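Asker: pasting the structure only:
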């Protein structure tokens, strides 16, 4: 039946065609009983290819003249062919439809380009814009399509242009698309974090208490969940006073446990990586009581709710203490811990199986990251010599993956980043964590070659670590290492220097100028950042750190330029990140900072480690 359609969107259809191509798909869309997965997969297997051929055969500008009959067919067929089932809930790959989906999303993008400049005062144009944006959003629900969509010329800029359309459903779906497609760089250069946040806060405010707008409220929470991964949006949410709205969703009992509290908990977990937000949450006694009660109420069911609550409590109450309890023990329970997103499980399991076959002891959560609590994850990280960071859009967007990667980074674990999806480039928090590290690309390379490269990286680090352990063991026993161990390698010596920690006052505001110099020397920054900080004491170094945290990238460029102009040296990004990472243990909380400006700190207990 699809093959008999003309190559345009203006045609009118008879009753039989409307019944088969519009009414039947609509019925399937709203089919009330449990769906037979195999049956519903047969629909795209049979109809997707002819539907794709028909769509791409129609000129892009013909969408402007789309008839009501064709509009219904496009909406109803596109839904059952692009989203016949919830892929996340079944153990099946949608890779078999990938090529057709790429063709479709490219053509839908060209439809958007064709209609973009037409007036939104025309109700028919608004209707067409609405279902174009809806279909584009449907494609973003396929995680393996996201990286391809990011390569479509001008797609993000066209969607941003559409944000001026004053129609709530269009704006909602546009922001849901942008939340999945935009990178940190996109938000900084072509979008306004303030505007993005303002729209979400406005929608939340207007829908949170309106029972008739529940679905819209749920939708805006989902959109915010995608955007909150970006640091600029986190900052704007705090500035625009969004936290009280989100806290309400947890404290008040009227909100749906799954569709509201579960999503809001993940949003708050993402926000907890911001020090200001974390402090606000910890100081709200009603909120802390509510999430502790949620833990108790969900203990019998290892649900997403419990997982989110436990992760948030870990972040707010336990992580700082765990990070500060660094140990020099090299008796690891596992050789490797694999940190991954459920969306990438197929490739991750393949890597896991090869590692086990080659004799490595590997920790991996086979329960699709739903069975293990954050405490179990933390123990796995602490007891693993190497942590594999399996990078993809899904990984970066997962606040649980961020929690794992962040904790491994804070624990100074040896991280090996793996690229899991085509076109993927880490940015934002993930880009910072893996900066300066060698990636193992399991997409560009054949699996065997990529695995051999990974294995080589693991073995090289293990050898280096063993060399370090032997040297330290001899030092601890007060023996002459030269008589029993050959001169340690240059890499091992560097590792020893990096891991030695100077005896510094526990709070940066207590540091003298000499303490500042000792800090830079201890961390191997004497040839770069120390040259710019020779006259600073602890208070002034704290001010430098605070400026860096306001805008890390611009401050890096500023310090890099100053070092080059004055000392004719290059500032490696690794040195800058080392400074930001190592200094954190000495940074006081906000209340301690405010006190330190008026009087010197007399007690190290006022400087809680971060």
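Answerer: Looks like it came in fine. Keep in mind the model is a prediction, meaning the values are calculated, not measured.
Asker: switch to C-alpha atoms for all contacts and neighbour counts from now on
Answerer: Fine.
Asker: in the chain, mark out all the strands, start to finish.
Answerer: For the chain, the strands defined by DSSP state E occupy 334-339, 362-363, 384-391, 414-419, 440-441.
Asker: pick the most buried one from those.
Answerer: Highest mean neighbour count among the strands of the chain (mean count of other C-alpha atoms under 10 Å): strand 384-391, with a mean of 24.
Asker: what angle separates that strand from strand 414-419?
Answerer: 20 degrees (axes from the mean of the first three to the mean of the last three C-alpha atoms, to 10 degrees).
Asker: rewinding a little: closest to residue 548 out of the strands of the chain?
Answerer: Between residue 548 and the strands of the chain, the tightest spacing by C-alpha to C-alpha is seen for strand 414-419, at 24.1 Å.
Asker: got another, please set it beside the one above:
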């Protein structure tokens, strides 16, 4: 029998047949289907489509036979063989994808979903073979359908959960249970259904089932259940509300506790696959700060997982539908876009696969061109991809060693320029689906161009110059919008005394960092005498804030005043800690707001006098007594420093909370106070050189131990305060000019990469 002959005979089945005729036909169909599966005859997409299109009409017939206990054995044999055929996912995907009309794909989904009755699950297994034929078709068809809550009956999800609760680890219905969880996994892909799934406690159930997987009674099916549970959680973790709920349910701890269990139960390949999904979940749940603290040195498993994520992206980029092992390419891309805030992870991934950067650029160019011409569902999925890739490229653009790779790619640069000037964006699902800490396509693109120094930030027409631009601002404030309330309060107090530039005053009183404000922000930094940085954990985690401070500090070499917001314990670290190390700062959490503001105004006045700015400052609210007075006679202080012995030097180190490891490195090098003062002067001039030198020595002397950024910041801060106290009249202009001979940041990064 040919494949078409099998379909013709399948169409001949009807309720009007005698029992003997039905039995003969169904047995013959079972035999022929088994033969065709083994011979791989049924492989045409068109034949597959005809089979799927007709089968839904026969489900009521099969239900009737099973309900009336007529030809039960023959019907179940045929359905089992059909299920075996449907397990070849490429058969179903090819069939549904071959439907050129999107309405046909929707028709398949709704035809089969309407057949999936709750009563099938509530029976004692009588209809299980119908369930296992219907769900695979629904799962594949759902890829091409935008589901909404009204598509799902209100009692459907809770009824399925009741079924799972009743038959968890029951071997008689394990296959149906696995397919049921797989259906929830499919629903978890849809932004419109996530809230519904969460409300019916499916995340709670998935985590509970993971905790209850038995280490003794295991089988291949147990692995499949475990895998589907993790993938379901991974789909949920792609949504902002999913991240919130899973963190509340302590998902990370449950996954961590499962590691030993998985290693004891499964073989090496299975264990790695489960660890890969677990790591994807963890990455989606972690904050940027947590990801930045990750280290992959001497972590072989993490290195293998990163390799696999890269492989998923590269091989998925060449596959039909951009799929790799049932994952759309957007899924590993979103994970990497989060992980790439960690410079070590970014560097290792790019260094170990020279095709990866090219793959990113090709994906970016492809999806930016395709997205406007596709169906809404395709456009939504593709918008996730281009959003992830644009964030990845933005992270890479912070590394100067890759700038030439960008600039040599003419197509990429043209695409970036066009998107930067476009009034539209591709962020169709950002608020519903994409993790909250990813940035819009337009903001990412402009950030890339800014880092590449190809975005014009100096040109401006005279007609667009505002009144605040005509008078150079004394202060520009750089902040994270998580600290907007504190920023507004600070601006209200300071603006009485000094001219201030802050973004929300430049854009019709809006509060957002508009993409169109980037030129204005850059120009304000160029014109400012002082830049106040409102330091917080959120500032450190923001790419936009990093870009602003890098431009102000590294490119413009502006004076920076760090201001710590109240009510948090954050201490500057990483890229932020290095750039504000040694700067005089104000901590609003350690003193009254009024007192802190007075000190800040005094500091601004000091800076204004040192640069002889032409901007006139009105009379500050502070009295002369509250402004630190210059120390006119430093001779006695210097003399007292000369009297310091090793004992006083050690006491100074300890009183300034220098880390014991750093004390051990330096204590034998300083025997007098004046030696400390001379080194403080040297450190002010060459702190970047010293960072590399100390980092290297720390690593060598302490057997590979890594210097914590916070410990280095504390070290530098102590010496800078010592210098200000005992040698305040040193020329600040000379010190500013000396920063030009600092080791470039690219060289610093190159020299410490091996660590």
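Answerer: Structure's in. What do you need? Predicted model only: the values in this text are computed from it and were never measured.
Asker: returning to what we had before: just put the strands of structure 1 in TSV and tack on distance to residue 408 of structure 1.
Answerer: Converted to TSV, those look like this (distance: least, C-alpha to C-alpha, whole Å):
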stretch	distance to residue 408 of structure 1
strand 334-339	10
strand 362-363	14
strand 384-391	7
strand 414-419	8
strand 440-441	18
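Asker: of all those strands, which lies closest to residue 123 of structure 1?
Answerer: Once the strands of structure 1 are compared by C-alpha to C-alpha, strand 384-391 is nearest, at 43.0 Å.
Asker: tell me what that closest one is packed against?
Answerer: Judged by 3 or more C-alpha pairs under 8 Å, 6 or more residues apart in numbering; DSSP states H and E, the packing partners of strand 384-391 of structure 1 are strand 334-339, strand 414-419.
Asker: same for the first one, what does it pack against?
Answerer: With contacts defined as 3+ C-alpha pairs under 8 Å, 6+ apart, strand 334-339 of structure 1 has these neighbours: strand 362-363, helix 374-382, strand 384-391, helix 399-410.
Asker: among these, which comes closest to residue 68 of structure 1?
Answerer: Of these, nearest to residue 68 of structure 1 by C-alpha to C-alpha is helix 399-410, at 41.9 Å.
Asker: quick check: angle from the closest one to strand 414-419?
Answerer: Using the same axes, to 10 degrees: helix 399-410 of structure 1 against strand 414-419 is 140 degrees.
Asker: just the residues contacting helix 399-410 of structure 1, thanks.
Answerer: 229, 266, 269-270, 311, 319, 323, 339-341, 377-378, 381-382, 387, 389, 395-396, 415, 429-430, 433, 581 (C-alpha atoms under 8 Å, 6 or more residues apart in numbering).
Asker: with stretch 336-356 of structure 2 instead?
Answerer: 283-284, 288, 291-296, 306-307, 309-310, 314, 357, 388-389, 391-392, 395-396, 438.
Asker: among the residues you listed, which ones are in helices?
Answerer: Counting by DSSP state H, the contacts of stretch 336-356 of structure 2 place 283-284, 288, 291-292, 306-307, 309-310, 314, 357, 388-389, 391-392, 395-396 in helices.
Asker: give the burial count for the closest residue to residue 323 of structure 2 other than its chain neighbours, as a bare number.
Answerer: Of all residues not flanking residue 323 of structure 2 in the chain, residue 316 sits nearest, at 5.1 Å (C-alpha to C-alpha, 6 or more residues apart in numbering). Using other C-alpha atoms under 10 Å, residue 316 of structure 2 is surrounded by 21 other residues.
Asker: residue in structure 1 paired with residue 316 of structure 2?
Answerer: Counting by TM-score structural alignment, residue 316 of structure 2 corresponds to residue 207 in structure 1.
Asker: same deal with residue 221 of structure 2?
Answerer: Using TM-score structural alignment, residue 221 of structure 2 sits opposite residue 124 in structure 1.
Asker: number of residues surrounding its match?
Answerer: Counted with other C-alpha under 10 Å, residue 124 of structure 1 comes out at 15.
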